[in-house]
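Trainee: Predicted structure and sequence below. I'll ask about it afterward.
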Amino acid sequence: MGIDSTNASSGENTHPERAKIKSTAKGTITMWAMAILIITSILSLRGLPSEAKFGVQSIFYYIFAAVVFLLPFSLVCAELASTYTKSGGLYRWVSEAFGPRWGWTAMFLEWMTIIIWFPTVLMFGAASLAYIFWPESFDQQLASNKIYTLVIAFILYWGATFNTFRGTRSANRLSTYGGLFGTIIPTVILIVLGIVYFASGKTIELSDESFFPDFGNLSTIVLAASIFLFYGGMEIQAVHINDMKNPARDFPKAIFLAIAVIVIGYALGTLVIGIVIPTENIDLLQALLVAYNKLWDSFGLSWLGNIMAAFIMFGVLGQVSALVNGPSVGVMAVAQSGYLPRSLQSVNKNGLNQNILYISGAVVSLLSLVIIVLPTVESAYQIMSQLATIIYLVMVLII
């Protein structure tokens, strides 16, 4: 990558304090909208099946990780975001502490995490779209088809990207509605259906095991690590803090509201999947959709499972929209500090850097081709998820 030698050598615009970042109008994001953006960035129904394999022990780790990681990490992000209210987010925070080169390193790690993560959520979106149809046997075959998954992944990602070109307001609107109707409401429905299912005395597939895990078992450590990183992403929406009317007051409120919803959603949603699907039958990509089908079918309303799949797919679109622009704003802060070429410093009339978004899209599209190379869609999903997790953990340590 190139460096703007003029700015870098003269010292002008090499510090985040001097970087002139164009932002959207102040007050365009309310406390409630920010809370939904955070929830959308972190809470993901697609991750529930992997933890449902561990039954009630996963609940212990959800609570434990929330207390020792999510809450303190959120407070750190809230303090940093409300102290440094100019745009730049993660890049600005780290630069203040360790200098702009370390800020660039942290921003690059976050950008790469999201870029590698995108194909995984796009695969889940394709599986969700497949379950809009019926019968379920056809859905399973379609969701496992590599070409279908790749085409839908491209459509979802570039659709969200082109919508983002219209401006932050348009992207946030899609994120907000996607988070509400595609993540929050489906989570509530899943939990309510699970409670009714359990109270009706229907067959419970959840294994009988202790709430407290066996800490001598290596698998419990793996579970703990994965749940800690389920809570990652609190720092992403901080790049938009300058778009809030009173960030020092409203951003911390949005964080606490989001934490409550995230922990409850993850814990109870995981239990419901474990209740209706035997552990050995849990598929990482399709188990959530199968769970909805089984729950609705148990009440004689099987067709509603297909409706839920449509809502979840819309939620994926909202989640992609929420994350397409976040890291790109931070990368633009790096560019405008003189550490990237001038071509990556300009913005369009809506304040968006299209060049960075095009580069991100090209990399995401290239990485999505891993679906073709690996044996199955599920294996591609698992490998990309683990790679994104490792990179993200390094970035968290810097914060």
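Mentor: Here it is on my side, so go on. Numbers count the residues shown, from 1 in each chain.
Trainee: From now on I want contacts and neighbour counts done on CA atoms only, so please keep to that.
Mentor: Will do.
Trainee: how about Gly103, what does it touch?
Mentor: When contacts are counted by C-alpha atoms under 8 Å, 6 or more residues apart in numbering, Gly103 touches 90-95.
Trainee: Repeat the analysis, applying 10 Å as the threshold.
Mentor: 15-16, 88-97, 109, 330, 333-334, 398-399 (C-alpha atoms under 10 Å, 6 or more residues apart in numbering).
Trainee: ditto for Val331
Mentor: 88-91, 104, 107-108, 110-111, 325, 337, 339-340, 344-345, 353, 356.
Trainee: Let me know the helix or strand that it is in.
Mentor: Assigned by DSSP states H and E, Val331 falls within helix 326-334.
Trainee: Excluding chain neighbours, give the residue nearest to Tyr91 in space.
Mentor: Counting by C-alpha to C-alpha, 6 or more residues apart in numbering, the nearest residue to Tyr91 once its immediate chain neighbours are dropped is Gly103, at 4.5 Å.
Trainee: Please apply the same query to Ser74.
Mentor: Going by C-alpha to C-alpha, 6+ apart, Ser74 has Met234 as its nearest residue, at 6.2 Å.
Trainee: my guess is Val373 meets Leu366, correct?
Mentor: No. Applying C-alpha atoms under 10 Å as the test, Val373 and Leu366 come out as separate, 11.7 Å apart.
Trainee: now whichever helix or strand Val94 is part of: how far from the chain's centre is it?
Mentor: Using DSSP H and E, Val94 sits within helix 90-98. Offset of helix 90-98 from its chain centre (C-alpha atoms, centre = their mean, to the nearest Å): 23 Å.
Trainee: same for it, what does it pack against?
Mentor: helix 71-83, helix 100-130, helix 326-334, helix 377-398 (3 or more C-alpha pairs under 10 Å, 6 or more residues apart in numbering; DSSP states H and E).
Trainee: mind listing what the nearest residue to Tyr381 once chain neighbours are set aside touches?
Mentor: Once flanking residues are discounted, Tyr381 sits nearest to Thr120: 5.1 Å by C-alpha to C-alpha, 6+ apart. Contact partners of Thr120, counting by C-alpha under 10 Å, 6+ apart, are 46, 153, 285, 368, 371, 377-378, 380-385, 388.
Trainee: which of the residues you listed has the most neighbours?
Mentor: Neighbour count (other C-alpha atoms under 10 Å) singles out Leu285 as the most crowded of these, with 28 neighbours.
Trainee: so that one makes contact with Leu129?
Mentor: No. Leu285 is beyond contact range of Leu129, at 11.9 Å (criterion: C-alpha under 10 Å).
Trainee: Alongside the first one, take a look at this:
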Amino acid sequence: MNESPKKSQKMMWTTLATMAFSIVWSFGNVVNGFIYFDGTKVIFSWILIFLLFFIPYSLMVGELGSVFKESEGGVSSWINATMGPKWAYYAGWTFWAVHVVYISSKGTGGLRGMAWGIFGNTTWYDSISTSWTQLATLAVFLFFCWVASRGVPVIKTLSTIAGSSMFIMSILFIIMMFAAPAINPHGNFMSFSWNWKSFIPDFNVKYFTSLSILVFAVGGAEKISPYVNKLKDPSRNFPKAMLGLAVMVMVSAILGTIALAMMFDPKAVNGHLNEYISNGPYMAFGKLGEYYGVGGLFMYIYAWCNVIGQFSTLVISIDAPLRMLLGSKEAKDFIPQKLLKVNKHGAYINGIWMVICLSGGLIALQALMPNAQDIMAQLVKLNSIVMPMRYLWVFVAYIALRKQIKQFQNSDSYQMTKHQGLAYSAGVWGFAVTIGACLLGIYSTDPFTLALNIATPVVLFLLGLILPTIKHYQETKAKG
């Protein structure tokens, strides 16, 4: 009698695969891949990154989630269990620190979306001085920092609605684009050759320094780790779910790329790279509307969904990672007491001020860029360099787990492989691919962008080292 409710709560592997797909994947990933890797030539790279990185990464996350099924802190909890609280603090700090750049990009992306949603283009927005665009971005950022400090719960609901609608539109885009030639045979579609040269990339400097874009795109599977043990027969069904996820993502990436190739000439994209990086999704939905004879309707819907998504994600990205860092067990041992101050709304107010200083400083620095398109392109690349650094701790946690496998192993836990050598190799390989892509992505021919790409992770890393030192000094001073 007592077992039936538990059984009914167990989820099918297809449910988990679909849930993970909506968490991990987005239309922006398809567009960025198409832009950075010369159109259909990205298909080879997508397949490679799925087979050699994404699938083993997801399976490692599954094993960690299965072993530490009672842990709710994600990567930090895994590190705490396998390596101790100090390393858990550094993992938590990394997860928070990478959001500094991400937060900066949300305000910029939201304002760009508003320009598309109001004017149907960004001609006016891109023509004004970057001093004014960044001042507006800073004002938006400060407003949403205030919203985060008030603990407004409705933002999470808006984010869920916007995220779901964006996901649906991404799928509809692919379906409708493939149907477009039959509905409008005179739509002036681009043609491309179906030979090997159209799909095999040019392995040059641009290729290797853009790999971080792909690694960033397929990351985030650690968010599904709490659901591993909610599956029926996890040891058999979790690999099925991850392979199903990989197939769905791969199909979406390949079909989405081909759909974009029917719209855009890669040579034209390369000639106006920053314009396409900044506006690619809007331009794609705009063209789709033209093919269906509805003008800019699809673009306007996408634009306003994106505005809601960008701004709500901005608030959540200010609040949630900060709570994970400052609300952790390690915070009181490694973080100065003043940063742990909570206001009457339950928000870490001094932590929010730290976000304002770091993300606000980055927003102000970008006023030195020539135009708004350059700022957006720079943020996309900087995000791809910094955000994957949090994945490094997944591989570190996995290697640490396998070193102590006898201590943590139990009969109910899912294992990617029982072979220790293969497990270590997978962990080291994932770490090497991630750090390699991040380091290669730093390269830029523009001195300012190169300096920012180097300085941003270095400053965040040093700050993470300094806080425990300040905490130790304060404790020593209090005792003495």
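Mentor: Cool, got the structure. This is a predicted model, so every value here is computed, not measured.
Trainee: any common contacting residues for Leu285 and Leu129 of the first structure?
Mentor: The contact sets of Leu285 of the first structure and Leu129 overlap at 123, 143 (C-alpha under 10 Å, 6+ apart).
Trainee: The helix holding Val94 of the first structure maps to which residues in the second structure?
Mentor: Under TM-score structural alignment, the counterpart of helix 90-98 of the first structure in the second structure spans residues 75-83.
Trainee: And the biggest helix by length in the second structure, how far out from the chain middle?
Mentor: Looking across the second structure with DSSP state H, the single longest helix is helix 447-479. Relative to its parent chain, helix 447-479 of the second structure has a centroid offset of 23 Å by C-alpha atoms, centre = their mean.
Trainee: Show me what counts as buried in that helix.
Mentor: Of all the residues in helix 447-479 of the second structure, those buried under the rule 16 or more other C-alpha atoms under 10 Å are 449-450, 452-453, 456-457, 460-461, 464, 468, 471-472.
Trainee: again with stretch 278-291 of the second structure
Mentor: For stretch 278-291 of the second structure, using 16+ other C-alpha under 10 Å, the buried residues are 278-289, 291.
Trainee: got it, and stretch 223-236 of the second structure?
Mentor: For stretch 223-236 of the second structure, the buried set under the neighbour-count rule, 16+ other C-alpha under 10 Å, comprises 224-235.
Trainee: Helices of the stretch 151-300 of the second structure, residue ranges please.
Mentor: In the stretch 151-300 of the second structure, the helices defined using DSSP state H, counting those that start in this stretch lie at 154-183, 205-208, 211-218, 234-261, 266-271, 273-291, 297-326.
Trainee: Between those helices, which one is closest to Trp146 of the second structure.
Mentor: Among those, helix 297-326 comes nearest to Trp146 of the second structure, with 9.2 Å by C-alpha to C-alpha.
Trainee: Can you list the buried residues in the closest one?
Mentor: Residues 297-319, 321-326 are the ones in helix 297-326 of the second structure that count as buried (16+ other C-alpha under 10 Å).
Trainee: Look up which helix or strand Gly28 of the second structure falls in, please.
Mentor: Under the criterion of DSSP H and E, Gly28 of the second structure resides in helix 27-36.
Trainee: actually Glu70 of the second structure, sorry about that
Mentor: Assessed by DSSP H and E, Glu70 of the second structure sits outside every helix and strand.
Trainee: Might you report the residue contacts of it?
Mentor: By C-alpha under 10 Å, 6+ apart, the contact set of Glu70 of the second structure is 77, 226, 229.
Trainee: now Ala199 of the first structure
Mentor: Leu193.
Trainee: Let me see the contact set for the residue positioned nearest the centre of the first structure.
Mentor: Nearest residue to the geometric centre of the first structure (C-alpha atoms, centre = their mean): Ser41, 4.0 Å. Counting by C-alpha under 10 Å, 6+ apart, Ser41 of the first structure makes contact with 35, 175, 179, 231-237, 318-323.
Trainee: any idea how far it lies from Ala126 of the first structure?
Mentor: Distance, Ser41 of the first structure to Ala126 of the first structure, using C-alpha to C-alpha, to the nearest Å: 19 Å.
Trainee: can you list contacts of stretch 467-479 of the second structure?
Mentor: With C-alpha under 10 Å, 6+ apart as the test, stretch 467-479 of the second structure has contacts from 86, 89-90, 331-339, 463, 466, 480.
Trainee: before we move on, back to that, pick out whichever of the contacts of Ser41 of the first structure sits closest to Phe162 of the first structure.
Mentor: Of all the contacts of Ser41 of the first structure, Ser321 has the smallest distance to Phe162 of the first structure: 9.8 Å, by C-alpha to C-alpha.
Trainee: ok, Ser137 of the first structure - how many residues close by?
Mentor: Here the number of neighbours of Ser137 of the first structure (other C-alpha under 10 Å) works out to 10.
Trainee: Let me know the distance separating it from Ser58 of the first structure.
Mentor: Spatial separation of Ser137 of the first structure from Ser58 of the first structure under the definition C-alpha to C-alpha is 30 Å.
Trainee: swap in Trp134 of the first structure?
Mentor: 32 Å.
Trainee: Also Val373 of the first structure?
Mentor: Val373 of the first structure is 32 Å from Ser58 of the first structure, by C-alpha to C-alpha.
Trainee: next one: Gln319 of the first structure
Mentor: 24 Å.
Trainee: ok, now Gly194 of the first structure?
Mentor: Applying C-alpha to C-alpha, the value for Gly194 of the first structure to Ser58 of the first structure is 17 Å.
Trainee: same thing with Ser144 of the first structure?
Mentor: Using C-alpha to C-alpha, Ser144 of the first structure is found at 27 Å from Ser58 of the first structure.
Trainee: returning to what we had before: quick check on Gly194 and Ser58 of the first structure: which one has the bigger neighbour count.
Mentor: Ser58 (26 against 23).
Trainee: Can you tell me what that one aligns to in the second structure?
Mentor: The alignment partner of Ser58 of the first structure in the second structure, by TM-score structural alignment, is Val42.
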